[in-house]
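Chemist: quick check, what structure comes out for this input:
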Amino acid sequence: MPPIDSPLAVLLLWGLLGYVAGSVPFGLVVTRAMGLVDPRSIGSGNIGATNVLRTGSKSAGALTLILDAVKGALAVLAARLAAGEDAAQVAGLLAFVGHCYPAWLRFRGGKGVATFLGVLLALIWPVGLLTCATWIAGVALTRVSSVGALAAAASSTIWMVFLGRGDVLLIGIAMTLLLYWRHRQNLARLRAGTEPRLGRKP
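Modeler: Model (predicted):
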């Protein structure tokens, strides 16, 4: 963590704002705007980009991915501009939590991959870029979305250490652990050899 210079009330405020930003369910917004099926009724039942892709619309999946990343990045950048680096990390972490557990959807959100990447890109862009590259490589090599996500999350802390960014290590580890928890069913399917590949119905 960076030095904690902001008052507790400021950190709590940016944590709340980060949560609200992260909890905007763009997967639902996009599919409804495009007249597609509710992603909660298909596939894994979550509102993330991979499940939106299962509606059959690549453009909806791509737009959801971008918007989910942008909301995490904006939470970090706004908090940094207004209050500093400590508030930026709190806002980023809570944006990630908000995406995974949005109060408006009874805490049933996405698995956090896009928001995770957006937060990292805004917090420390070299780590974010390397983590994105790991994600893309994992998906390209295996055609399994969860493999790319899990590889990216695991690599993020390695990139932080490699680049000497211990100041973001704590939030990186916290988000990685939560992302792995959100992917626990995917991990079980990977062990069983039943995890679906992209382009196939689960």
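Chemist: from here on, contacts and neighbour counts on C-alpha atoms
Modeler: Will do.
Chemist: list the buried residues for the host helix or strand of residue 77?
Modeler: If you go by DSSP states H and E, residue 77 is part of helix 58-83. In terms of neighbour count (16 or more other Cα atoms under 10 Å), helix 58-83 has its buried residues at 60-61, 63-80, 83.
Chemist: also this sequence, please, to line up against the first:
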Amino acid sequence: MADFTLALPLAAIAGYLLGAVPFGLVLTRLAGLGDIRAIGSGNIGATNVLRTGRKDLALATLLLDSGKGAIAALGARALAGWDGVDPALAVVAGVAAVIGHNYPVWLRFKGGKGVATTLGVLLATAWPVGGLACLTWLLMAVLFRYSSLAALTALALAPAYAWGLAEPVHVTGFGVLAVLAWWRHRDNIRRLIAGTETRIGHKAKA
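Modeler: You can find the predicted model right below:
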């Protein structure tokens, strides 16, 4: 097993760089749809990609964005060896991946909001918590048709789920991710309060 003090910064750096890959932007440009940041919310995530009308690209973005969070966490465990690894290593790498998605160096630190990446981290580091968070998101999305409200609810409840289903390091890490998500969604929160938030499936104009 690699020394933990060496593995921790390596996992954080690798997680950040992986998380910083802007899959939504790359996919929409390859599809000839231009810069996704010029439509809708200006976000590079799956919800804004869906506003182009391309459900296939939105699904691909969702899977890739969540996948990079999961890979960052699982890769950190592999870096140090699977047996007896401190779960903090995977949590730190996962949090770093979300920060990379939200503040990617390649895009002058202007990225997405990290919901899909965070869900990937939850599933990879404490799958029962991740599963409950995903179910919460789905239920809220079906009931209210607001992606932002679904995300805010799911991620706010993740630390509570972790309290009973995971370890203290997960509660702390998921709490950090929840705070980060709420901060990144502050404009959405204002629009939700004002009743002007865009609903899921709405095709935004460029």
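Chemist: packing partners of the helix holding residue 77 of structure 1?
Modeler: helix 8-22, helix 26-33, helix 49-53, helix 85-100, helix 113-123 (3 or more Cα pairs under 8 Å, 6 or more residues apart in numbering; DSSP states H and E).
Chemist: assign a three-state SS to residue 199 of structure 2, would you?
Modeler: With DSSP: H, G, I helix; E, B strand; the rest coil as the basis, residue 199 of structure 2 sits in coil.
Chemist: the nearest residue to it once chain neighbours are set aside and residue 200 of structure 2, how far apart?
Modeler: If the residues on either side of it in the chain are set aside, residue 199 of structure 2 comes closest to residue 146, at 4.9 Å by Cα to Cα, 6 or more residues apart in numbering. Computed as Cα to Cα, to the nearest Å, the residue 146 of structure 2 to residue 200 of structure 2 distance reads 6 Å.
Chemist: before we move on, what about residue 117 of structure 2?
Modeler: For residue 117 of structure 2, the distance to residue 200 of structure 2 (Cα to Cα) stands at 19 Å.
Chemist: ok, residue 158 of structure 2 next?
Modeler: Counting by Cα to Cα, the gap from residue 158 of structure 2 to residue 200 of structure 2 is 22 Å.
Chemist: tell me which of these two has more neighbours.
Modeler: Applying other Cα atoms under 10 Å to residue 158 of structure 2 and residue 200 shows that residue 158 carries more neighbours, namely 26 against 17.
Chemist: which ones are touching the equivalent of that one over in structure 1?
Modeler: With TM-score structural alignment as the criterion, residue 158 of structure 2 lines up with residue 156 in structure 1. Taking Cα atoms under 8 Å, 6 or more residues apart in numbering, we find residue 156 of structure 1 in contact with 127-128, 130-131, 172.
Chemist: most surrounded residue in these?
Modeler: Going by other Cα under 10 Å, residue 131 tops these with 28 neighbours.
Chemist: please identify the most buried of the helices and strands packed on helix 58-83 of structure 1.
Modeler: Compared across those, helix 85-100 shows the largest average neighbour count, a mean of 29 (mean count of other Cα atoms under 10 Å).
Chemist: elements contacting it?
Modeler: Contact here means 3+ Cα pairs under 8 Å, 6+ apart; on that basis helix 85-100 of structure 1 packs against helix 8-22, helix 58-83, helix 113-123, helix 169-182.
Chemist: make it 6 Å
Modeler: Using 3 or more Cα pairs under 6 Å, 6 or more residues apart in numbering; DSSP states H and E, the elements in contact with helix 85-100 of structure 1 are helix 8-22, helix 58-83.
Chemist: identify the residues contacting it?
Modeler: By Cα atoms under 6 Å, 6 or more residues apart in numbering, the residues outside helix 85-100 of structure 1 that reach it are 2, 4, 11, 14-15, 18-19, 22-23, 72, 75-76, 79-80, 109-112, 115, 119.
Chemist: returning to what we had before: tilt between the helix holding residue 77 of structure 1 and helix 113-123?
Modeler: Here the directions of helix 58-83 of structure 1 and helix 113-123 differ by 40 degrees (axes from the mean of the first three to the mean of the last three Cα atoms, to 10 degrees).
Chemist: and the angle from helix 58-83 of structure 1 to helix 26-33?
Modeler: Going by the same axes, to 10 degrees, helix 58-83 of structure 1 makes 130 degrees with helix 26-33.
Chemist: what's the burial count for the alignment partner in structure 1 of the residue nearest to residue 199 of structure 2?
Modeler: In structure 1, the residue paired with residue 146 of structure 2 according to TM-score structural alignment is residue 144. By other Cα under 10 Å, 17 other residues sit near residue 144 of structure 1.
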